[in-house]
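>>> Here is a sequence with its predicted model. Questions after.
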Amino acid sequence: MKKAITLFLLIAIIGLVSSQIQTKDKAKAVVQKDTLKKDKTTIEPEIVFNDSMIVVKGVFKPYKSNVYASYYANKFNGRRTASGKKFDNTKYTAAHRKLPFGTKLRITNEANGKSIIVEVTDRGPFSRGREIDLTKKAFMEITSNKSSGTFKVKIEVAN
């Protein structure tokens, strides 16, 4: 009987010691993961306001091309957006379904090559087949046909 109890206690002690060794190894692994240096080679875009033009110096990464853009109706002016900001149709903002709020985008009209820089402040568009909603000011600045409601664009995200 004493041999059985001694054997049981020995197995229990070995189990505890091995579990402590494993947790120490895991803790070391976590510490090693956290001490890895992060890559800080990305360049933040710098926005420069000239007399009549906004120039963005920085890197833009292609996101999607050959997708449709539309613009907000005037009835949304003054309402709150999904980000909590007040919507203003005279600013350079946009609505996108997935991109995070505050993301800077370069939207280029594929027909004429004109582009504009906008910031994502809302969710939408909720119409199938459209990728992004622009404010009326941004839309009219890059469209070639002022009477159209949509056109194909290329979307690039600022790094």
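Yep, it's here.

>>> contacts and neighbour counts: CA atoms only from here.
Noted.

>>> Gln22 looks like it's in a strand, true?
No: under DSSP: H, G, I helix; E, B strand; the rest coil, Gln22 sits outside any strand and is assigned helix.

>>> Just give me the neighbour total for it.
12 (other Cα atoms under 10 Å).

>>> Show me what counts as buried in the biggest strand by length in the chain.
Using DSSP state E, we find that the single longest strand of the chain is strand 60-71. For strand 60-71, a neighbour-count test (16 or more other Cα atoms under 10 Å) marks Phe60, Ser65, Val67, Tyr68, Ala69, Ser70, Tyr71 as buried.

>>> if we take these, which one ends up nearest to Pro100?
Phe60 (15.6 Å; Cα to Cα).

>>> dropping in the other structure now:
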Amino acid sequence: MKTFYKIAQYAFKLYIFLLVLFVISCGSRNASNGSYRSTTVSYYANKFNGKKTSSGETYRHSKMTGAHKSLSFGTRVEVVNVENDRSVIITVNDRGPLKPSREFDLSQGAFKKIADLNEGVVKVKYRILK
């Protein structure tokens, strides 16, 4: 009987531990607390237009989409150019960017909403939308 209680206590502690890990992982991945984070962004080259993205969608440079290393596909993100305050809402549908200093690559259409294409790379703030 004593062994049964020890096993039950161990199982309960393991259950609580796994539950806490699950809640933390769900809450930190796509939840927005309304605060902005800073990064730099660029945009996809024309050669990718019509090619498949990591999500399986076809990339279209006119759509308001972007790539991120880990956000779930379908996550909506507000991206704001810190120089001119112009913003765009994108939907994550690809993986990237390859540059470690950037968290997003935007479609050309999304990038044009916040900056001139000749700029190439701009400083932004972003927040994940619910």
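Sure thing, it's come through. Note that the structure is a prediction, hence the values are computed from the model and not measured.

>>> What does the superposition give as a TM-score?
The TM-score (TM-score structural alignment, normalised by the length of structure 2) is 0.77; 117 aligned residues with a Cα RMSD of 2.4 Å.

>>> Okay, Lys38 of structure 1 and Val30 of structure 1: tell me how far apart.
For Lys38 of structure 1, the distance to Val30 of structure 1 equals 15 Å [Cα to Cα, to the nearest Å].

>>> more crowded one of the two?
Using other Cα under 10 Å as the criterion, Lys38 of structure 1 and Val30 rank with Val30 on top: 11 against 7.

>>> burial count for the residue mapped onto Met64 of structure 2 from structure 1?
Matched by TM-score structural alignment, Met64 of structure 2 corresponds to Tyr92 in structure 1. Around Tyr92 of structure 1 there are 18 other residues, counting by other Cα under 10 Å.

>>> so where do the helices sit in structure 2?
2-30, 108-114 (DSSP state H).

>>> And the longest one, what's buried?
Read that as helix 2-30 of structure 2. Quick answer for helix 2-30 of structure 2 (16+ other Cα under 10 Å): Asn30.

>>> Tell me how many other residues crowd Thr81 of structure 1.
16.

>>> Can you find the partner of it in structure 2?
Aligned partner of Thr81 of structure 1 by TM-score structural alignment: Thr53.

>>> Also Phe126 of structure 1?
Phe126 of structure 1 maps onto Leu98 in structure 2, by TM-score structural alignment.

>>> any idea how far its match is from Thr58 of structure 2?
Relative to Thr58 of structure 2, and taking Cα to Cα, Leu98 of structure 2 is found at 19 Å.

>>> now swap in Val23 of structure 2 and tell me
33 Å.

>>> What of Asp105 of structure 2?
In terms of Cα to Cα, Asp105 of structure 2 sits 16 Å off from Thr58 of structure 2.

>>> more crowded one of the two?
It is Asp105, of Asp105 of structure 2 and Thr58, that has more neighbours when counted by other Cα under 10 Å, with 26 against 15.

>>> Next up, the contacts around that one.
Val41, Ser42, Tyr43, Tyr44, Gly66, Ala67, His68, Gly96, Pro97 (Cα atoms under 8 Å, 6 or more residues apart in numbering).

>>> who touches whichever residue in structure 1 pairs up with the second one in this structure?
Alignment note: Ser42 of structure 2 maps to Ser70 in structure 1; criterion TM-score structural alignment. With contacts taken as Cα under 8 Å, 6+ apart, Ser70 of structure 1 has the following neighbours: Arg130, Ile132, Asp133, Leu134, Phe139, Gly149, Thr150, Phe151.

>>> Between all of those, which two are separated the most?
Of all pairs in the contacts of Ser70 of structure 1, the most separated under Cα to Cα is Arg130 and Phe139 at 13.8 Å.

>>> contacting residues for Asn66 of structure 1?
Glu110, Lys152, Val153, Lys154.

>>> what's the closest of these to Asp34 of structure 1?
Lys154 (37.5 Å).

>>> hang on, the earlier thing: looking at the helices of structure 2, which is nearest to Val77 of structure 2?
helix 2-30 (9.8 Å).

>>> chain center to that closest one, what's the gap?
28 Å (Cα atoms, centre = their mean, to the nearest Å).

>>> ok, back up a step: the match of Met64 of structure 2: what's it in contact with?
Ile117, Val118, Glu119, Leu134, Thr135, Lys137, Ala138.
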